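Q: What follows is a predicted structure for the sequence shown.
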Amino acid sequence: MVFRTLTSLMKLAAVLAVTAGLTACGGSGSSDYSYAYLQFYNASPNGSTVYMQDEDGDDLGSAQFGDTTSLISLDSGSTDLEFVRLDSDDEEVSLHEMTVKLKTGYKTLIVLSGDFDDPDWTEFQFKRESLDDHFRLFVTSVREDQSQYDFYMSENGDPFEAAYYLGTMTYGELNELEYWDPDDDSDDFDEDEYTIYITEPGETDVLLESTTLDFDYDTEYVLAVRDLSGALDDSDSMSVDAILNSTSVTNITDVDADAQYRIYNSTDYDVTVTFGGEDGVDDTVLTLSADELSDFSNISYGDYRITVESDDSDITSLNNKLVTLNQGESKAIMIDLAGSKFSANSFVESDLPQSYDKTVSFVNLSDDFDDIDFYLVRNDETIDTADYYKLNMEFEESGTLVLPEDYYEVIAVYEDDNDEQILLDRTELYGFTEDENYIVTLEPSADSTTGYEVNILY
């Protein structure tokens, strides 16, 4: 099969809609493109949120790792761009400046990739076209080690043996792939369901196999193979981003990728946790002491039943609670008490880098309150002036904030029936400075003067 290499990239990428979870953002159908189009994609696995600004300092959008800005319509001509991040004082740190020549009817995609301390900034540009019941397909590699891969595609979930070799995913290039069965009226891909496969160059061992993907928009699809980061950081693993004309990027994981989990026992009791559910596979059993957080454990993806037991006869066991672990997903499972019965909740942990920005998950593990407020207060702030907070957290509810690396005092309060704020607990100034996924909990505590305690886990 023949492919065309562009040192220019993407088109009106509407979306990848997948039979297993891709989201659609709408396609192009217009025959006229009267503007120039600009988008930024952040593929640096150890960086921070990056902001794109024009020559006047106006904000053109921001992107975290594995994400893009929205598609921006601009007039043609040369435009000076600056890319910045925010430091712990919310001051801008300049990362890169560049001039791009925007052209009417063309899309320009700026890609940040590689090590964030010495990254690559790549500009791709290509002319947009009107498509009818067909789509175009572009692929690239943005892995930090600059690896190259072979790209295969099969029809409607056919196995690798029936897949077509279409070209390479090459670092710093965008390869446009040619359809193996063009129509009389178009050489482009038919809208349909396909499966993609990725291998090492010239090899037949499949490194990544997708679920069945539904390419049902008449637009251009851009697939970028990238590293994993955050809780899923694994130098041997990869996933694929579908870059869209929105701030939402669809991530495609290997159909057989493992999941991982870690468990926190917030109770005062030693517990035994049992994972079961796979036919023909022995249950996984863990023993956790009071207030113990386990290490991450890898496990096959699937639906599991979880049982939590203790030797204390006054506490009722938790039996057969469903926990779903999807491919390439990392979950935290929090064990607590609802009255005198064990309970558990889970949430997906972030796959964002933790080098500069810190992802913090908050969980209310006290069944006494349904409206806990968490404030992260720096040394020159109060809860009234704090920039970061999570409000109205119900029992076993979780929520997430992304913070700049800094020192924060964590304060937990609730409002009583008279709208008075009641302090439940506060920490000393704590440095959120490690490359970790943090979890902040509010829990009952017999050792606290208020009866409750804020804990910071990682």
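A: The structure has been received and is ready for your questions. Numbers count the residues shown, from 1 in each chain.

Q: okay, CA-based contacts and neighbour counts for the rest of this
A: Will do.

Q: right, and G66 touches G47 too?
A: No: contact criterion Cα atoms under 8 Å: G66 and G47 do not qualify, at 10.6 Å.

Q: just the strands in the stretch 1-150 of the chain please.
A: Residue ranges of the strands in the stretch 1-150 of the chain, as given by DSSP state E, counting those that start in this stretch, are 3-6, 17-18, 36-43, 50-53, 59-63, 67-68, 72-74, 77-86, 92-102, 106-113, 120-127, 134-141, 149-155.

Q: For G431, find the nearest of these.
A: strand 77-86 (17.3 Å; Cα to Cα).

Q: thinking in terms of the whole chain, how far from its middle is the closest one?
A: Here the centre of strand 77-86 is set off from its chain's centre by 25 Å, with Cα atoms, centre = their mean, to the nearest Å.

Q: Residues in contact with it: which ones?
A: The contact list for strand 77-86, computed with Cα atoms under 8 Å, 6 or more residues apart in numbering, reads 48-55, 57, 92-103, 404.

Q: Alongside the first one, take a look at this:
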Amino acid sequence: MKITTELLLALGMVLTVAGCGSDSKDDSQEAVAYVQYYNGSPDSTSTYLSLEDKDYSALNFGQAMQRYSVSTGSNSLKVIGKNAENSEVEFHAQDINLAAGDNHLFILAGDYEQTDFIDIQFTTTALNEKNDNDDKTSYMQVIGAHISKDSDDIGIYIGKKDDGFSGARYLGQIAYKDSTEPEILETGKYVVYLARAGSNEPFFTTAELSLNTKTVYKLVIRPAFGAATAGVKLDVLSGSKEVTSAPDIDEQVQFRVYNGVQQFDVLKAQIKGKSGDDHELQVGKWTISNFTPTRFGDYDVAVSDVASGEMLLNNLLVTYNQSDSKSILLYPDAEQQLRGTVISHNLTPRSYQYEVQLMNLAPGTTGLEVYFVRNDETVETADYKVTKWDFTENLKITLPRDSYTVTVVKRKDNDTLTLLHRQALQLRDNLDFTLVLTPDDTQTWGYRLQAFQ
């Protein structure tokens, strides 16, 4: 081999890794080569692979494109993303030779300001021959790859759950941008372990991974953020576009609470885990608490008014799987009863594109429109907007880095726009934003739009 430099399950359960029919035995492999692209640059914009005759789909960090067959011979390759002006830019332009039967996994890695391009090359000849057997045993192939720039050398192991770490097969110790030699194993369920260089104990253990297809599984060690104390996750790629992202089975989670209820100055939230992990915090009106780390699992949430001691909510159940970062949002319903909902956060850093999620917690509102208006735009000419924003609906939009006036309106039958809220928003600090709409009689038009990262 040559090297050119949304389900997380609890402990004891299985992570199913999608296979792909096009990645099994290839009858026509003598005439074509195969390519796949994975975006492993955490703070990148969406990027896509471009070959001489084809531009492939754009991918965000942690996404992969399906494995495609391409003609053999000389080809021109480049990766295309966006710059600060939201214009396309090219990276790593080069001429490559694609040989018959060769497989290439192209990876964009490192910081977006100065990315690295990795070409992992392998063949499936030995795997296909191994599967041409009479004993009906099926085989797959695994390759480990290290693309976590700030992590030291890592040893990667794979084995059966019952055999433990001591019985796992050692695939190799790899540095950033390196990969292991391919190993052929029987298909089935496996656990992957990661150990730091010189250590005899794993610092990272996956749940069981279901590797059941006669294919090549790429075990990609990539950066992780937010609650991920291990600093890495394991992304498992087959030949499809599906990526299984596996955290450490003991990875922590983190939660926070937002008080979006105008009639209560301070709320007390009691968050109780089934394993005795209990937390209590007080949250002022229109404020969100800091993230609190805790153990993964199911939590009961009870909320009371600090001033009166009245219990307002005691039946909210919140589930946190390994490495989750979630906010508990408290809001009033149409009868002014306290309710709660939960949203997840992606804490991956950003460069020039941000994901903004909008949560409508204003009872009685339907079909709202939200316009993100830049300095040279109006509501009518704004390039970025969301529509059909109903009560309790969570919508998302990707915006280029810029300054915006966020304008929330209700469109009437005669196309007249009724203004509900307007405020400035500066996308900054390289993190995504969340906007939460709630009733607030102190605001000019009766609604508050709270922004936080």
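A: Alright, I've got the coordinates. Everything numeric here is computed off the predicted structure, so don't read it as measured data.

Q: still on that earlier bit, any idea which of the strands of the stretch 1-150 of structure 1 gets closest to Y301 of structure 1?
A: strand 17-18 (18.5 Å).

Q: what's the distance between the residue lying farthest from the centre of structure 1 and F432 of structure 1?
A: Here structure 1 reaches farthest from its C-alpha mean at S313, the gap being 41.7 Å by Cα atoms, centre = their mean. Remark: distance between S313 of structure 1 and F432 of structure 1 (Cα to Cα, to the nearest Å) = 39 Å.

Q: likewise E443 of structure 1?
A: Taking Cα to Cα, one finds E443 of structure 1 at 20 Å from F432 of structure 1.

Q: just to revisit the earlier point, in three-state terms, how would the residue farthest from the centre of structure 1 be classified?
A: Here S313 of structure 1 is recorded as coil under DSSP: H, G, I helix; E, B strand; the rest coil.

Q: measure it to Y269 of structure 1 for me?
A: Applying Cα to Cα, the value for S313 of structure 1 to Y269 of structure 1 is 11 Å.

Q: same deal with L293 of structure 1?
A: From L293 of structure 1 over to Y269 of structure 1 the distance is 13 Å, taken as Cα to Cα.

Q: what do you get for I299 of structure 1?
A: Between I299 of structure 1 and Y269 of structure 1 the distance is 26 Å, computed by Cα to Cα.

Q: Tell me which of the two has more neighbours.
A: A count of neighbours by other Cα atoms under 10 Å puts Y269 above the other of I299 of structure 1 and Y269, at 17 against 14.

Q: Leaving out chain neighbours, which residue sits closest to that one?
A: Spatial nearest neighbour of Y269 of structure 1, excluding adjacent residues (Cα to Cα, 6 or more residues apart in numbering): A290 at 5.1 Å.

Q: Tell me how many other residues surround the equivalent of the one you found over in structure 2.
A: Aligned counterpart of A290 of structure 1 in structure 2: K285 (TM-score structural alignment). For K285 of structure 2, the count of nearby residues is 16 (other Cα under 10 Å).

Q: quick one: K285 of structure 2 and K268 touch, right?
A: No: K285 of structure 2 is beyond contact range of K268, at 11.1 Å (criterion: Cα under 8 Å).

Q: for stretch 12-25 of structure 2, which positions count as buried?
A: Buried residues in stretch 12-25 of structure 2, counted by 16 or more other Cα atoms under 10 Å: V14, L15, T16, V17, A18, G19, C20, D23, S24, K25.

Q: Now do that stretch: distance from first to last residue.
A: Termini of stretch 12-25 of structure 2 sit 32 Å apart (Cα to Cα).

Q: if we can go back for a sec, separate out the buried members of the contacts of strand 77-86 of structure 1.
A: Counted by 16+ other Cα under 10 Å, those give S48, T49, V50, Y51, M52, Q53, L102, K103, P404 as buried.

Q: Contacts only, for the last one.
A: Contacts for P404 of structure 1 (Cα under 8 Å, 6+ apart) come out as L86, D87, S88, D90, Y356, D357, K358.

Q: can you pull the contacts of the third one?
A: Looking back up the chat, that one is S88 of structure 1. For S88 of structure 1, the contacting residues are P404, E405, D406, by Cα under 8 Å, 6+ apart.

Q: how near is it to Q64 of structure 1?
A: S88 of structure 1 is 17 Å from Q64 of structure 1, where distance means Cα to Cα.

Q: check which helix or strand covers L127 of structure 2.
A: L127 of structure 2 is part of helix 125-131, with elements assigned from DSSP states H and E.

Q: what helices or strands is that helix leaning on?
A: strand 139-146 (3 or more Cα pairs under 8 Å, 6 or more residues apart in numbering; DSSP states H and E).
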